[in-house]
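Peer 1: structure for the following, please:
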Amino acid sequence: MSRLLLTGPDAERLDRHALTEATDVATGMVDSVLYLTPTQERIPIIEERWDDVGRPLQLSVETIDGFVHSCHERAFGETIHTHMRSPTRNRLVELALEHLDKPANPLTPDGLPTRGLADRADELLTLMEFANLLDSSEIEARLCELGLDYQARVTAEFERSFSKMRADYATHHDGPPLSIRGERYGRVVETQEPFTTLRPSIDVVVIGGFTLYSPSNGWSSNVWSKRGRR
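Peer 2: Here you go, the predicted model:
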C-alpha cells in the first residue's frame, strides 16, 4: 500500500489532481475509487469534478460515517435500524444531565439543562467513545493515569448517568438494541474481516475536504491504512 499527500491553497485543484492520480491506479471497475468527504453537501461537487477524469460508475463518494456504517453492516449484518438516531441520543443526554444529581459536578444543571450544556456534554461523551473509553470505569482509570483526577470524576459520573438512561430506554424499546457511533467505529476497527472482503471493489481511497479532523475521522482513516489498499 502506498500513500500520496497533496497540499496547497486551491482545494478544487487538489481534488482534481487526486482524482486524476486515482484513475491511474484504479482498475476501472464499478466503485473502484472511494472518495471520503466530511459532508453530504460535497458529494455532488466531487461527482462533477470526477466527470472530467473518469467514468461515473467508477467513483463512490461517501462520508466517513457512511463508509464505516457500510463496513459495519457487511461485517456484522446490522442495518441502520439498529443505530441510535440523533434525536434519541440527544434526549438521553438531556435525561442523563437531569438525573445527574451531583451538586459538585459542573455538568449538573440548575433546573432543566440548556441546549448548549447538552451539546457540550454530548461532545465530551463522544470524545470518550472515540478514545475507546466506553464505560465509566475505563474513563476514570484512563484520565487518572493522565493526572486528570477531577475531570475523571466529572466525566465518569456523567457517563454512569447516561448509561443508566440508555438502559432504561432499552427496556421500553421494541426491537434490537441500538448501538451508538463510537461502538460501531470500535467494532469495525477491531474486526478481523479484511476490508478487501468488506469492500472488495475499492482500489483507491481519496480523503479530501476536511478542515477539522475529529477523533472519528482518525479512526476510520487508520482502519483503512491498516487493512486496505492504496
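Peer 1: going forward, measure contacts between C-alpha atoms and count neighbours the same way
Peer 2: Noted.
Peer 1: determine the longest helix present in the chain.
Peer 2: helix 149-172 (DSSP state H).
Peer 1: which parts of that helix are buried?
Peer 2: Applying a neighbour-count criterion of 16 or more other CA atoms under 10 Å, one finds 152-166 buried in helix 149-172.
Peer 1: residues contacting the helix or strand just after that helix, please?
Peer 2: Per DSSP states H and E, the first helix or strand lying C-terminal to helix 149-172 is helix 181-190. If you take CA atoms under 8 Å, 6 or more residues apart in numbering as the criterion, helix 181-190 is touched by 68-69, 71-72, 75, 83, 126, 129-130, 132, 134, 216, 219-220, 223.
Peer 1: before we go on, could you also do this sequence so I can check it against the first one:
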Amino acid sequence: MRSRPRIGITTRLELETRRFYLGRDYSEAIFAAGGLPVHLPLIDRSEYISEVFSELDGLLLPGSDTDPDPVRYGEDPHPRLKKVIPEKDQTDLLALEAAELSGIPVLGICFGMQILNVARGGSLVQDIGSQIDGSLKHDQGLPLERNSHRIRISESGLLRTIAGADRTEVPFSVNSHHHQSVRNVGRELRPVAWASDGVIEAIEDVRDGRFVLGVQWHPELSWKTDPLSAAIFSEFVKRCSTDQQ
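Peer 2: Next up, the predicted model:
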C-alpha cells in the first residue's frame, strides 16, 4: 500500500502559449496534509481520464482565472463573463464523472466548486457585483491570503464537522477571489455556508459517507495561518487515505 494517498489536481491552460500550469499552493497544502499531489493535464478525453483515475485516491479541482461556460447551464453569456476554456471545463467534468464512479473524495475550490455545481445540473450567478443587489466585495485583491469577510456555516454536515461541531456560535472569516457564485444548487448537493449578502460560500454532497465538498474561498492560500483552511485539507487527505485502504 502506498504511504501517501495520490490526489489528482487538474491544471490550467495558458491560451497564448498552450502551456499547462498550476499555482504551487495547492500541491504544498496537499503534501503538508499527508497527500501526494498529482498534476493532471487538460486532456479532455474519457480514455485518458479513465486510465489515470485508476491510480488516484482523491480529486482536487482548483481555482481558475476562467469562468465555466454558461452554455453548460443553459444561459447566454453575461457582459462581464471572463474567458472560457472548453478544455478546462470538459476535463474537470470528466474528472468529476470518474470520481463519482470510483467514489473517491472530491474537494472543489472556487472555480472547482462552481464546476462541481454545474456538473450536477446547477447554475451560477455570472457576475455577483451586477446581479446581486447589496453584494459584498468578493474579489479582494492583495494580499491574497487575507481573510476579508465572514461566513456563516450550517449547524450540521461535513463542513460543520470539519469546522468544529462545538463552534456553532463562532464566526469564521475567509479570503475572497471570485466574481461568480452558485445560484441554483445542483442535484444531491446542499449549501452549507453563506456570506452576509446571501452568496453561497460552500456546498457539499447530501449522501451519507461521501466526501464531496466545494468551497468558494481559497484554503490553499491560508492553510498555514487559518485553522479552518488547514482542517479542510487535513480531513480531505485523511478521507482519501481511509478510502484507499
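Peer 1: after superposition, what's the TM-score here?
Peer 2: Once superposed, the chains reach a TM-score of 0.32 (TM-score structural alignment, normalised by the length of structure 1), with 131 aligned residues with a CA RMSD of 6.0 Å.
Peer 1: re the thing from before, list just the nearest of the buried residues of helix 149-172 of structure 1 to residue 87 of structure 1.
Peer 2: Among the buried residues of helix 149-172 of structure 1, residue 166 lies closest to residue 87 of structure 1 (CA to CA), at 13.1 Å.
Peer 1: that's a strand at residue 38 of structure 2, yeah?
Peer 2: Yes: assigned with DSSP: H, G, I helix; E, B strand; the rest coil, residue 38 of structure 2 falls within a strand.
Peer 1: what about it, how many neighbours?
Peer 2: Residues lying near residue 38 of structure 2 (other CA atoms under 10 Å) number 18.
Peer 1: separation between it and residue 202 of structure 2?
Peer 2: Residue 38 of structure 2 sits at a distance of 24 Å from residue 202 of structure 2 (criterion: CA to CA, to the nearest Å).
Peer 1: same check, this time on residue 163 of structure 2
Peer 2: As defined by CA to CA, residue 163 of structure 2 lies at a distance of 12 Å from residue 202 of structure 2.
Peer 1: same question, residue 99 of structure 2
Peer 2: 19 Å.
Peer 1: between those two, which one's more packed in?
Peer 2: Neighbour count, other CA under 10 Å: between residue 99 of structure 2 and residue 202, residue 202 has more, with 28 against 22.
Peer 1: all helices of structure 2, in order?
Peer 2: Assigned by DSSP H, structure 2 shows helices spanning 24-32, 46-53, 86-102, 111-119, 128-131, 158-163, 219-222, 227-244.
Peer 1: for the first one, packing partners?
Peer 2: For helix 24-32 of structure 2, the contact count by 3 or more CA pairs under 8 Å, 6 or more residues apart in numbering; DSSP states H and E identifies strand 36-40, helix 219-222, helix 227-244 as packing neighbours.
Peer 1: quick one on the thing from earlier: from the helices of structure 2, which stretch is densest packed?
Peer 2: Mean neighbour count (mean count of other CA atoms under 10 Å) peaks for helix 111-119 among the helices of structure 2, with a mean of 27.
Peer 1: the inter-axis angle of that one versus helix 86-102?
Peer 2: With axes from the mean of the first three to the mean of the last three CA atoms, to 10 degrees defining the directions, helix 111-119 of structure 2 sits at 70 degrees from helix 86-102.
Peer 1: so which elements touch helix 111-119 of structure 2?
Peer 2: Partner elements for helix 111-119 of structure 2 (3+ CA pairs under 8 Å, 6+ apart): strand 58-61, helix 86-102, strand 106-109, strand 181-182, strand 212-215.
Peer 1: for residue 124 of structure 2, which of those is the nearest?
Peer 2: Closest of those to residue 124 of structure 2 is strand 181-182, at 4.5 Å (criterion: CA to CA).
Peer 1: how about JSON lines for the helices and strands packed on helix 111-119 of structure 2, with distance to residue 228 of structure 2 added?
Peer 2: Shown next, in JSON lines, are these (distance: least, CA to CA, whole Å):
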{"stretch": "strand 58-61", "distance to residue 228 of structure 2": "17"}
{"stretch": "helix 86-102", "distance to residue 228 of structure 2": "24"}
{"stretch": "strand 106-109", "distance to residue 228 of structure 2": "14"}
{"stretch": "strand 181-182", "distance to residue 228 of structure 2": "20"}
{"stretch": "strand 212-215", "distance to residue 228 of structure 2": "11"}
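Peer 1: which one of these lies nearest to residue 131 of structure 2?
Peer 2: Of all those, it is strand 181-182 that lies closest to residue 131 of structure 2, at 10.6 Å by CA to CA.
Peer 1: I'd like to know which elements the closest one is packed against.
Peer 2: helix 111-119, strand 124-125, strand 200-205.
Peer 1: could those go into TSV alongside distance to residue 221 of structure 2?
Peer 2: Below are these laid out as TSV (distance: least, CA to CA, whole Å):
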stretch	distance to residue 221 of structure 2
helix 111-119	15
strand 124-125	24
strand 200-205	16
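Peer 1: residue 158 of structure 2 is nearest to which of the ones you listed?
Peer 2: In terms of CA to CA, the element of these nearest to residue 158 of structure 2 is strand 200-205, at 7.2 Å.
Peer 1: show me where structure 1 has helices.
Peer 2: Going by DSSP H, structure 1 shows helices at 11-25, 43-50, 64-76, 86-98, 115-130, 136-145, 149-172, 181-190, 195-198, 215-227.
Peer 1: need those helices in CSV (columns: distance to residue 37 of structure 1).
Peer 2: CSV is the format used below for the helices of structure 1 (distance: least, CA to CA, whole Å):
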stretch, distance to residue 37 of structure 1
helix 11-25, 11
helix 43-50, 7
helix 64-76, 7
helix 86-98, 20
helix 115-130, 19
helix 136-145, 30
helix 149-172, 30
helix 181-190, 17
helix 195-198, 19
helix 215-227, 10
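Peer 1: what is the nearest of the contacts of helix 181-190 of structure 1 to residue 62 of structure 1?
Peer 2: Closest to residue 62 of structure 1, out of all of those and judged by CA to CA, is residue 68, at 9.7 Å.
Peer 1: that closest one: how many residues sit nearby?
Peer 2: 24.
Peer 1: residue contacts, it?
Peer 2: 184, 185, 188, 220.
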